[in-house]
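# Take this sequence and fold it.
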Amino acid sequence: MRFTRALAVLLALAAWVPGTGMAAQARVAVAAQARVAVASNFADAARQLAVDYGRQSGHRIEISAASTGKLYAQIRNGAPFDALLAADDTTPRKLVAEGLADGATLHDYAIGRLVLWSRDPGMVKDGEALLRRGHIDRLAIANPELAPYGAAAREALRHVGRWDALQPRVVMGENIGQATQFVVSGAAPLGLLPRSLVLEARKTTPGSSWEVPASWHAPIVQRAVLLKHGEGNAAARGFLQYLRSAPVRARIRALGYD
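This next block holds a predicted model:
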């Protein structure tokens, strides 16, 4: 009898976690981990949001960032990602059509804007005039074949009739994060970059900038989708739902997205 009571006490102590209530213990009991593929422009934002989501849910989100085109190729080749946050709306739809993603989970989480930026405070005085007819020594953009922001930059340069002339002076990054780093480091004096990354860079290097009119290129609609690998993953499903909440949408806008 004494042994039974002692055993019961030991089991109770083993199950008790100091400072936690039943709700917290329930979250820990069902905690899951998900790998989320994220377009480079949204990587820092996704990491911040993943930390906050983890605090609220007990789940853990691991972020893998690259250009949308590279992530698509990795998913096609069997990379074990549970969800995708793309920098366009076509790649997620393509994955749904190919049977690699759940179409019911498609949703737009951000709309990107393109900015002409230089770390030189005096370089971008009249951004439109500079793009249309100004002297441009080197211009950083992301690879248009892999990165939607690179495709938007190419489209904007075609809009002003300078894509062909400026191609020899383009410094091309594999993804938009690398293109931004070219300008931050001074390797390129100018870049056509996401407003979100320019806002972040200007915290330490104000420079000069000009927002490219949205009519100069197709809308940069960024879409999320749950991948087939993550269909049974509660952490991945929960994170996509979290991105659609009003407070998170407000945070995404504050980070430089429409």
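# only C-alpha atoms for contact and neighbour calcs from this point on.
Noted.
# can you give me the helices for the protein?
Secondary structure of the chain by DSSP state H: the helices cover 2-15, 22-29, 43-57, 68-76, 90-97, 127-133, 148-159, 163-166, 176-185, 195-201, 234-243, 246-254.
# Check the offset of the first one from the chain's centre.
If you compare the mean C-alpha spot of helix 2-15 with that of the full chain, they lie 49 Å apart, counting by CA atoms, centre = their mean, to the nearest Å.
# From the contact counts, what lies against it?
Using 3 or more CA pairs under 8 Å, 6 or more residues apart in numbering; DSSP states H and E as the contact test, no helix or strand touches helix 2-15.
# between it and helix 22-29, how many degrees?
80 degrees (axes from the mean of the first three to the mean of the last three CA atoms, to 10 degrees).
# which residues are contacting helix 2-15?
Among residues not part of helix 2-15, none is counted as a contact by CA atoms under 8 Å, 6 or more residues apart in numbering.
# same deal with the longest one?
Outside helix 43-57, the residues that touch it by CA under 8 Å, 6+ apart are 27, 31, 38, 59-65, 239, 242, 248, 252, 255.
# what does the shortest one give?
Outside of helix 163-166, the residues within contact range by CA under 8 Å, 6+ apart are 136, 154, 157-158.
# Let's see this one next, to set against the first:
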Amino acid sequence: MIASLQRSFLILSLACSGTALAEQVQVAVAANFTAPMKALAADFEKDTGHTLKAAYGATGQFYAQIHNGAPFEVFLAADDSTPAKLEREGHAVPGSRFTYAIGTLALWSAKEGYVDRQGLVLRDAAFQHLAVANPKTAPYGLAALQTLTRLGLKQALAKKLVEGQNIAQTHQFVASGNAELGFVALSQIYQNGRITGGSAWLVPSEMHDPIRQDALILSKGKDNPAARALVEYLRGAKAAEVIRAYGYQL
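The predicted structure is shown next:
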């Protein structure tokens, strides 16, 4: 009887100890990385015991929120310049910044066969609306305008542009049919080696600045083991497999 009670007490102690060690991490995630982050979060929680609470939005908006004291502990941006700036300004743990993914820009329509594989549909200009993300806050929006400039079409198509607050809203404009086509992140329309619906042109990387997406631990997360665990998890082989499955490069 005594031995049985001792074993029960030991099991309960271990359970309580595991619970005490588990922490929650607050994460700001660039909107283009929504789908892979949701997939990664489930694996991260299962593998580490920590929990993850994520907010999704535009990189520029998160930058402003972090400056205003938002409780984020880890930031996954859609560029490399914003995390570097936060690091310089003392809002991040020095040395924690790294590139977790390199994004691909895509011109996409929800209609099958609407966008050709060379993007010539842009020159035809038979459409009424072309969706782009806000270039001031969303790096994919900036890449879209750089692409139009490179093609010599920025001025000609200016009146057809419909601007989304972030890349998630831009995708919604196209998915709903409010815009015939738009520039989105490949990860929003791609999984396991194929476009999941509609038609798309994968914009060549030389058309715009590289979309290097950096992550880092913010100052509020410096003493949170879950923040450190998440960053290490994102660097691992299991996370890399998921990230590649959504069309990113590493």
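# Superposing both, give me the TM-score.
TM-score of the superposed chains, computed with TM-score structural alignment, normalised by the length of the second structure, equals 0.92; 247 aligned residues with a CA RMSD of 2.2 Å.
# and which of the contacts of helix 43-57 of the first structure is nearest W210 of the first structure?
L255 (17.0 Å; CA to CA).
# Check the gap between the closest one and R2 of the first structure for me.
L255 of the first structure sits 62 Å away from R2 of the first structure, going by CA to CA, to the nearest Å.
# Compare these two (neighbour count), which wins?
Legend: neighbour count by other CA atoms under 10 Å for L255 of the first structure and R2, higher for L255 (17 against 7).
# Aligned against the second structure, show me the partner of that one.
Here L255 of the first structure is matched to Y246 in the second structure, going by TM-score structural alignment.
# S57 of the first structure now?
Match for S57 of the first structure (TM-score structural alignment): T48.
# again with S118 of the first structure
Match for S118 of the first structure (TM-score structural alignment): S109.
# ok, now which ones touch its match?
115, 174-175, 180-182, 198-200.
# From E45 of the second structure, how far out is Y190 of the second structure?
24 Å.
# picking that back up, wait, isn't the match of L255 of the first structure in contact with I195?
No. Assessed by CA atoms under 8 Å, Y246 of the second structure is found out of contact with I195, at 9.8 Å.
# Please name the nearest non-neighbouring residue to the residue nearest in space to the middle of the second structure.
Residue closest to the average C-alpha location in the second structure (CA atoms, centre = their mean): F33, at 2.3 Å. Using CA to CA, 6 or more residues apart in numbering and skipping the chain neighbours, the partner closest in space to F33 of the second structure is S187 (7.1 Å).
# number of nearby residues for L14 of the second structure?
12.
# thinking again about what came up before, widest-spaced pair of the contacts of S109 of the second structure?
So, the contacts of S109 of the second structure by CA to CA: farthest apart are V115 and A175, at 13.8 Å.
# Counting neighbours, go ahead and name the busier of these two.
Neighbour comparison, V115 of the second structure and A175: the larger count goes to V115, with 22 against 19 (by other CA under 10 Å).
# got the contact list for the more buried one?
Counted by CA under 8 Å, 6+ apart, V115 of the second structure has contacts 107-109, 121, 181, 199-201.
# If we ignore the residues flanking it in sequence, what's nearest the counterpart of G221 of the second structure in the first structure?
When the first structure is aligned by TM-score structural alignment, the residue opposite G221 of the second structure is G230. Using CA to CA, 6+ apart and skipping the chain neighbours, the partner closest in space to G230 of the first structure is D82 (3.8 Å).
# Just give me the match in the second structure for the one you found.
So D82 of the first structure corresponds to E73, using TM-score structural alignment.
# Distance check, its match against L216 of the second structure.
9 Å.
# And for D223 of the second structure?
Counting by CA to CA, the gap from D223 of the second structure to L216 of the second structure is 14 Å.
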